[in-house]
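# The sequence isn't on hand, but the structure is:
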């Protein structure tokens, strides 16, 4: 019987132990084997295999995702401010402030996407 404990699998380095058990009543020369494996399963280990260019692309893609999340949240806040029942003066101040934040996030997102395109330009193969 082979036993592998997988209950502690996570995103960090783990040690696995595998044992082979034999029925002692059937065999007089029982054998036991123990195997220890160090396996890197975290994101840093995956990035070690990437080239510097691929790492930069991955970082830009992560930053773009974060900027998109932030933009979505800001747009929700803008809609809430536009639909609020505050006096017009306060409401317009909040809406203008939110529009400025949305504009800044859109500009940042555009810059990140442009940088990503520039990095990826060298990685695109046009050969058939």
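Here it is on my side, so go on. On a predicted model such as this, the values are computed, not experimentally measured, just so you know.
# make it CA atoms for all contacts and neighbour counts henceforth
Will do.
# so where does residue 100 fall, helix or strand?
Assigned by DSSP states H and E, residue 100 falls within helix 88-121.
# ok, second structure coming up, stack it against the first:
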């Protein structure tokens, strides 16, 4: 199992504000969550399917690759859960909790995490 995804910059483990609010401590980067580690291990062993998504708007457009299936959806739900906690903490505590929210904003996307977990091709 590849472990490169766990080396991505981790978020602060706790917010500077000390409260009993569970949303104030998101426990680090979402890629270190045990559920994520298991799902990414599964992706490394059996890569998920994906599709190219194309959007057009006016004279411009965008095109990107996205992984599909239950594992990609579960990973996105975990990432979103961490983001919601960080955002709630930032809204509740303001500037002292900003580093935690900013770290989540800069955390890897689901696609980046899956790509990092896949074995390197020779």
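That came through, no problem. Everything numeric here is computed off the predicted structure, so don't read it as measured data.
# Fetch the TM-score of the aligned pair.
The pair, once superposed, lands on a TM-score of 0.36 when counted by TM-score structural alignment, normalised by the length of structure 2; 64 aligned residues with a Cα RMSD of 3.9 Å.
# List the buried residues in the helix or strand residue 113 of structure 2 falls within.
Using DSSP H and E, residue 113 of structure 2 falls within helix 110-117. The neighbour-count check on helix 110-117 of structure 2 (16 or more other Cα atoms under 10 Å) flags 110, 111, 113, 114, 115, 116, 117 as buried.
# can you give me the helices in structure 1?
Taking DSSP state H as the criterion, structure 1 contains helices spanning 43-48, 52-82, 88-121.
# Now tabulate the ones you listed in TSV and tack on mean neighbour count.
Output for the helices of structure 1, formatted as TSV (neighbours: other Cα atoms under 10 Å):
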stretch	mean neighbour count
helix 43-48	11
helix 52-82	15
helix 88-121	15
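# and residue 15 of structure 1, which of those helices is closest to it?
Ranking these by proximity to residue 15 of structure 1 (Cα to Cα) places helix 43-48 first, at 15.4 Å.
# which is the next helix or strand following the longest helix anywhere in structure 2?
For structure 2, the longest helix by residue count, based on DSSP H, is helix 70-93. Past helix 70-93 of structure 2, heading to the C-terminal end, the next element that is a helix or strand (DSSP H and E) is helix 98-105.
# Would you mark the buried spots in that next one?
Neighbour-count burial for helix 98-105 of structure 2 [16+ other Cα under 10 Å]: 98, 99, 100, 101, 102, 103, 104.
# now do stretch 76-87 of structure 2
Going by neighbour count (16+ other Cα under 10 Å), the buried part of stretch 76-87 of structure 2 is 76, 78, 79, 82, 83, 84, 85, 86, 87.
# Tell me how far the first one lies from residue 38 of structure 2.
It refers to residue 76 of structure 2. Distance of residue 76 of structure 2 to residue 38 of structure 2, given as Cα to Cα, to the nearest Å: 14 Å.
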